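Peer 1: would you be able to build a 3D model of this:
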Amino acid sequence: MRLAYWTAFWVFLVDQATKYVVVHGMNLMSVMEIDVLPPLLTFRMAWNRGVNFGLFSGFDARWLLVALALVISAFVLIWLHREGGRRAAYVSAGLLVGGALGNVVDRVLYGAVADFINMSCCGIDNPYAFNVADVGVFAGAVGLVLFTGDGKGKGPKAGAKRSGKTT
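Peer 2: Below is the predicted model:
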């Protein structure tokens, strides 16, 4: 579990540091757009009050989304603690939890998630922005799908379940 916690810590820290540097340090809130390697990489300020791609942003669901992120993070950690898994599963859980907590902090502090990374290519103008936390949540969710669920239950309580003993 230590690997999951450390991964979550570093994803959270990198997410918050990049948001601070770009949004505040580079003053993206005022200039709204900074060309880094156009058109491949542009910093474009977007305050996401909804879920992915701004869905449901018309509703004031800030505290519901904060609670949902915290419940899902706790569930993932408890589940992984009980079931165990390969190193990749712990890293995946850490990516998801660290990203979720990074976005929770934004919602609590700003009322919305600070998205700023915009990538376009090959004549296609991508209108959406994301952040490091979003990458962590996405990669962590994909990793949990790929690296868990073999049904063997390798966690500390799994052996007790198979042998009929309780701990």
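
Peer 1: when you work out contacts or count neighbours from here on, use the C-alpha atoms and nothing else.
Peer 2: Will do.

Peer 1: thinking G85 is in contact with G155, fair?
Peer 2: Yes - with contact defined as C-alpha atoms under 8 Å, G85 and G155 form a contacting pair (7.2 Å).

Peer 1: who has more neighbours, those two?
Peer 2: G85 (21 against 16; other C-alpha atoms under 10 Å).

Peer 1: so that one: helix, strand or coil?
Peer 2: Taken by DSSP: H, G, I helix; E, B strand; the rest coil, the conformation at G85 corresponds to coil.

Peer 1: which one is V97 nearest to, not counting chain neighbours?
Peer 2: Taking C-alpha to C-alpha, 6 or more residues apart in numbering, and ignoring the residues beside it in sequence, V97 has S73 as its nearest neighbour in space, at 5.2 Å.

Peer 1: to check against the first, give me the structure of this:
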Amino acid sequence: MKHRAFVFGLIVIAVVFGFDQWTKQIAIDELSNPHRVIEVTSFMNFLLAWNPGVSFGLFQGQAPWVMIAATSAITLGFLIWMWRTRDGMLGIALALVVGGAVGNLIDRLRHGAVTDFIDLHVAGYHWPVFNIADSAITVGAALLLIDSLFGGKKSSR
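Peer 2: Prediction:
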């Protein structure tokens, strides 16, 4: 049972990673030459942005190898946690975080920065531009928080 949950988690990682990389490549192809913005709705645009930092542009001044090493270490820790858990929902949460982290890690290795392209805005306020990997990490982190608050004893940490 435990290994079946881990294999399912690996599938979730692969799907998140694949969808993230596919959408980023489309964004690069369609939005970079010439640089343009595509209005999708009255509150969402697609535009190409490069983020050398982490979420919301934090830590942009760090050396790239620091970001790559930190992401790799955290990802490995989450994979070990995912291997050890028997809780399916916790495994999915960890897989979402890992899939997103690997997607952004590959961007850092390939481009030196993370490819962002989803721009949400309301009344002149723009949320920081993000991507599918960021969304998976956010959903996974929210599920981890919910599990830590309400999961009780069924979660293995």
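
Peer 1: circling back to that earlier point, count of neighbours near the residue nearest to V97 of structure 1?
Peer 2: Neighbours around S73 of structure 1, by other C-alpha under 10 Å: 20.

Peer 1: show me what the helix or strand harbouring it is packed up against.
Peer 2: Remark: S73 of structure 1 resides in helix 62-83, with elements defined by DSSP states H and E. In terms of contacts (3 or more C-alpha pairs under 8 Å, 6 or more residues apart in numbering; DSSP states H and E), helix 62-83 of structure 1 is packed against helix 87-110.

Peer 1: post-alignment, the helix or strand following the helix it packs on versus structure 2, mean distance?
Peer 2: Per DSSP H and E, the first helix or strand lying C-terminal to helix 87-110 of structure 1 is strand 113-118. On superposition with structure 2, the mean distance recorded for strand 113-118 of structure 1 (mean C-alpha distance after the TM-score superposition for structure 1) is 0.5 Å.

Peer 1: give me the next element, helix or strand, following strand 113-118 of structure 1.
Peer 2: helix 132-147.

Peer 1: with structure 2 superposed, average distance for that next one?
Peer 2: Compared with structure 2 after fitting, helix 132-147 of structure 1 deviates on average by 1.1 Å (mean C-alpha distance after the TM-score superposition for structure 1).

Peer 1: L76 of structure 2 pairs with which position in structure 1?
Peer 2: Under the alignment (TM-score structural alignment), L76 of structure 2 maps onto A74 of structure 1.

Peer 1: identify the residues contacting that match.
Peer 2: A74 of structure 1 makes no contacts at all, as judged by C-alpha atoms under 8 Å, 6 or more residues apart in numbering.

Peer 1: how far out from the middle of the chain is the longest strand seen in structure 1?
Peer 2: Ranked by residue count under DSSP state E, the longest strand found in structure 1 is strand 41-48. Offset of strand 41-48 of structure 1 from its chain centre (C-alpha atoms, centre = their mean, to the nearest Å): 17 Å.

Peer 1: all good on my end, thank you.
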